[in-house]
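Visitor: Here is a sequence together with a model predicted from it:
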Amino acid sequence: MSATACPTMDFYGSLQSAFDFFNEQLFDNSLPPCLITLRSSSRVYGYHQADRFISKSGQMLDEMGLHPGFFTLRSVEAVLSTLVHEMVHHWQHHFGTATPSTAHNQEWANKMESIGLMPSDNGLPGGKKTGRTMSHYILPEGQFLAACKSFVDGGFELPWFDRQLPSMPEVQVQKQEALKAAGVEVEVSLPPVEIIPKVLPKEEEGQEKPALYMPQPRQAPTREKLMCPECGAKAWVSPGTDIICGECEVHMQDAASVKAPVDKAINSFT
């Protein structure tokens, strides 16, 4: 079936083929199945969550979430390195010892480095290798890059790219320039953000609808929600408005900072 006829299968199939390839090349086919998801609600490149999904029979699966917006901004090698980053978490959950308080401990860092990805909290040489929030960079002579190049040269490609960019393209360019300045230079493919606008059909070039775009910044709220701290009554008002509850004769407060009275909360369910 063609990509146009079944884009969902085509897209997720490409990610599954990448998982299977790196499972064989870097993990000796030891990793159990997981559920790969695409989620753009987070600003991170990806994440791993153990036992996130369950079947009716009770089988549990880890989730490996990837942010599709960064598929557009980053090279395919960088995207695949994020997939492998999360596969290391998957490996550690099943065969190592994860640390609940620190998602990236020393065991995880050692495994990353052994397969050619250097942990770094700032994505640059010299950064911390362990911690709650962690990035990485590709080692030029590492096992990952060699395997990745053979995979891409063999025809692997991502078929679809999110038109809504999660950040400005310049951010990724600056990261690559910083790596080069630090002496880490890896030859990678052009990111789609540099290709897609140039390959649009000519008849679309003059249209107002761009190939890729950044979402409009959120406007300042025109209303805010207040709540009475005594009875739980609510009101939507213009920002900065001070009103008094007619029932309790007390000033209403920002609803987010007020704990609803217990009896009011119970009554809301009856």
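Guide: Received, thanks.

Visitor: going forward, measure contacts and count neighbours with C-alpha atoms only.
Guide: OK.

Visitor: which non-adjacent residue is nearest G127?
Guide: Nearest residue to G127, sequence neighbours excluded (Cα to Cα, 6 or more residues apart in numbering): S120, at 4.6 Å.

Visitor: how many neighbours does that neighbour have?
Guide: The number of residues packed near S120 is 20, by other Cα atoms under 10 Å.

Visitor: ditto for L66
Guide: L66: 24 neighbours (other Cα under 10 Å).

Visitor: cool, and K234?
Guide: By other Cα under 10 Å, 16 other residues sit near K234.

Visitor: Hmm, it is touching D254, no?
Guide: No: counting by Cα atoms under 8 Å, K234 does not reach D254; the two are 9.6 Å apart.

Visitor: gap between the residue nearest to G127 and L80?
Guide: From S120 over to L80 the distance is 17 Å, taken as Cα to Cα, to the nearest Å.

Visitor: Name the residues contacting each of K234 and D254.
Guide: Listed as contacting both K234 and D254 by Cα atoms under 8 Å, 6 or more residues apart in numbering are 225-227.

Visitor: wait, which of these is closest to H85?
Guide: Within those, proximity to H85 (Cα to Cα) peaks at K225, which comes in at 41.6 Å.

Visitor: Just after the lengthiest strand in the chain, pick out the following helix or strand.
Guide: Using DSSP state E, we find that the single longest strand of the chain is strand 46-54. Sequence order places strand 60-66 as the next helix or strand after strand 46-54, per DSSP states H and E.

Visitor: Check which helices and strands that following strand sits against.
Guide: With contacts taken as 3 or more Cα pairs under 8 Å, 6 or more residues apart in numbering; DSSP states H and E, strand 60-66 sits against strand 35-38, strand 46-54, helix 76-95.

Visitor: buried set for that strand?
Guide: Within strand 60-66, the residues scored as buried using 16 or more other Cα atoms under 10 Å are 61-66.

Visitor: Need these in a markdown table (columns: distance to L35).
Guide: Formatted as a markdown table, the buried residues of strand 60-66 follow (distance: Cα to Cα, whole Å):
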| residue | distance to L35 |
| --- | --- |
| L61 | 6 |
| D62 | 6 |
| E63 | 5 |
| M64 | 6 |
| G65 | 8 |
| L66 | 11 |
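
Visitor: Next up, a structure to set beside the first:
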Amino acid sequence: MVRPTEKTYDELQDAYDFFNRELFGGQLPDCIITLQREKRTMGYFSPNRFVSQHGLTQDEIALNPIYFDLTDITETMQTIAHEMAHQWQQHYGQRKSRHGYHNKEWAAKMIEIGLMPTDTGKPGGKTTGFKISDYPIERGAFLESVRKLKKEKFAISWRDRFSLVQQTMEEGAQPITVVTDTLTGEEVTHPRSKTKYVHQCVDEQTGEITDQNVWGKPGLNLVCGDCGRGFEQT
């Protein structure tokens, strides 16, 4: 019998290897895949995050099991491919993004592999910025690859029991997270009273403007680490 840890990571490694062949021509180096419960994050890429006893480094791709879907693998596979595009840019890109930013080079690679970047999660959104999601392009390479995976009966076997099913943000303050227990089907709502701070960051090189939002307790003095300007409390 395959143990749960082994099965979980073997499945994720198999997905990574498959997309590396199908979407990136086998270019990407090995990485270490981890499971992290980063708030409001489906996944992230961190270059050279791990080091061995011999001084060798490895990139990290982190995935949030709260968002895993055991019935349809598509969205989880989107997250893996999204982060692999960041890894591709780290190793082969000519205009690397600053930390957390999604630039035009990364967006072009995403479109090439069949994922359309968008800041709204829907068609017509901005393709660059800090908070960028994506959706599959019809008849694109990504969807074709996922169809192949499904034909091979590929599956994600384990997920977080308490899964985020909805997240809404009331105007000005009061983030609300709705969590469901996948065993009982019960929903638990966790309101948290926080104040919204807003800022428009201007890239001095390109002139590109990025809207940034932060939530925290009232009265914070927040400064943007990229441009040095302050956030405004709403």
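Guide: Right, received. Where do you want to start? All values reported here derive from a predicted model rather than from experimental measurement.

Visitor: circling back: which residues touch the residue nearest to G127 of structure 1?
Guide: 126-130, 134-137.

Visitor: That one matches what in structure 2?
Guide: The equivalent of S120 of structure 1 in structure 2 is T118 (alignment by TM-score structural alignment).

Visitor: isn't P65 of structure 2 right up against D160?
Guide: Yes: between P65 of structure 2 and D160 a contact is recorded at 5.2 Å, counting by Cα under 8 Å.

Visitor: I figured R163 of structure 1 hits F71, correct?
Guide: No: under the criterion of Cα under 8 Å, R163 of structure 1 makes no contact with F71, lying 10.0 Å away.

Visitor: the more surrounded of these two?
Guide: F71 (23 against 19).

Visitor: Help me confirm that that one is found in a helix?
Guide: Yes: counting by DSSP: H, G, I helix; E, B strand; the rest coil, F71 of structure 1 falls inside a helix.

Visitor: Go ahead and flag the most central residue of structure 2.
Guide: G43 (3.6 Å; Cα atoms, centre = their mean).

Visitor: Next up, the contacts around it.
Guide: Residues counted as contacts of G43 of structure 2 (Cα under 8 Å, 6+ apart) are 36, 61-64, 79-80, 83.

Visitor: Do a quick rundown of the helices in structure 1.
Guide: 7-27, 69-73, 76-95, 106-114, 143-153, 169-181, 262-267 (DSSP state H).

Visitor: Deepest in the core, which of those helices is it.
Guide: Highest mean neighbour count of the helices of structure 1: helix 69-73, a mean of 25 (counted as mean count of other Cα atoms under 10 Å).

Visitor: By how much does that helix deviate from structure 2 on average?
Guide: Helix 69-73 of structure 1, aligned to structure 2 and superposed, deviates on average by 2.7 Å (mean Cα distance after the TM-score superposition for structure 1).

Visitor: residues making contact with that helix?
Guide: 40, 45, 79, 161-166, 169, 172, 191-193.

Visitor: Kindly recompute the last result at 7 Å.
Guide: 40, 45, 79, 161-162, 164-166, 169, 191-193 (Cα atoms under 7 Å, 6 or more residues apart in numbering).

Visitor: and what of stretch 123-142 of structure 1?
Guide: Residues contacting stretch 123-142 of structure 1 (Cα under 7 Å, 6+ apart): 102-106, 109, 115-122, 179, 182, 185-186.

Visitor: For stretch 12-27 of structure 1, give me the average deviation versus structure 2.
Guide: Mean deviation for stretch 12-27 of structure 1: 0.3 Å (mean Cα distance after the TM-score superposition for structure 1).

Visitor: so where in structure 2 does that stretch end up aligned?
Guide: Per the alignment by TM-score structural alignment, stretch 12-27 of structure 1 matches residues 9-24 in structure 2.

Visitor: What does V84 of structure 1 correspond to in structure 2?
Guide: Correspondence of V84 of structure 1 to structure 2, assessed by TM-score structural alignment: A81.

Visitor: try F95 of structure 1
Guide: With TM-score structural alignment defining the correspondence, F95 of structure 1 maps onto Y92 in structure 2.

Visitor: State the distance from its match to M84 of structure 2.
Guide: As for Y92 of structure 2, its distance to M84 of structure 2 is 12 Å (criterion: Cα to Cα).

Visitor: Please apply the same query to S157 of structure 2.
Guide: Distance of S157 of structure 2 to M84 of structure 2, given as Cα to Cα: 21 Å.

Visitor: And E144 of structure 2, by the same measure?
Guide: E144 of structure 2 sits 17 Å away from M84 of structure 2, going by Cα to Cα.

Visitor: Now do the contacts for A3 of structure 1.
Guide: Neighbours of A3 of structure 1 in contact, by Cα under 7 Å, 6+ apart: D10.

Visitor: If we use 10 Å, what do you get?
Guide: The contact partners of A3 of structure 1, taken as Cα atoms under 10 Å, 6 or more residues apart in numbering, are 9-11, 159-160.

Visitor: repeat for M214 of structure 1
Guide: 163-169.

Visitor: ok, 8 Å please
Guide: 164-168.

Visitor: Same check on F144 of structure 1?
Guide: 26, 81, 115-117, 138.

Visitor: List just the nearest of these to S57 of structure 1.
Guide: Using Cα to Cα, L26 comes nearest to S57 of structure 1 of these, at 31.0 Å.

Visitor: got JSON lines for the helices of structure 1, with distance to P210 of structure 1 too?
Guide: Formatted as JSON lines, those follow (distance: least, Cα to Cα, whole Å):
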{"stretch": "helix 7-27", "distance to P210 of structure 1": "22"}
{"stretch": "helix 69-73", "distance to P210 of structure 1": "14"}
{"stretch": "helix 76-95", "distance to P210 of structure 1": "22"}
{"stretch": "helix 106-114", "distance to P210 of structure 1": "38"}
{"stretch": "helix 143-153", "distance to P210 of structure 1": "28"}
{"stretch": "helix 169-181", "distance to P210 of structure 1": "15"}
{"stretch": "helix 262-267", "distance to P210 of structure 1": "47"}
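
Visitor: Minimum distance to I54 of structure 1: which of the ones you listed has it?
Guide: helix 76-95 (16.2 Å).

Visitor: can you tell me the mean distance of the closest one from structure 2 after alignment?
Guide: Averaged out, helix 76-95 of structure 1 is 0.5 Å away (mean Cα distance after the TM-score superposition for structure 1).
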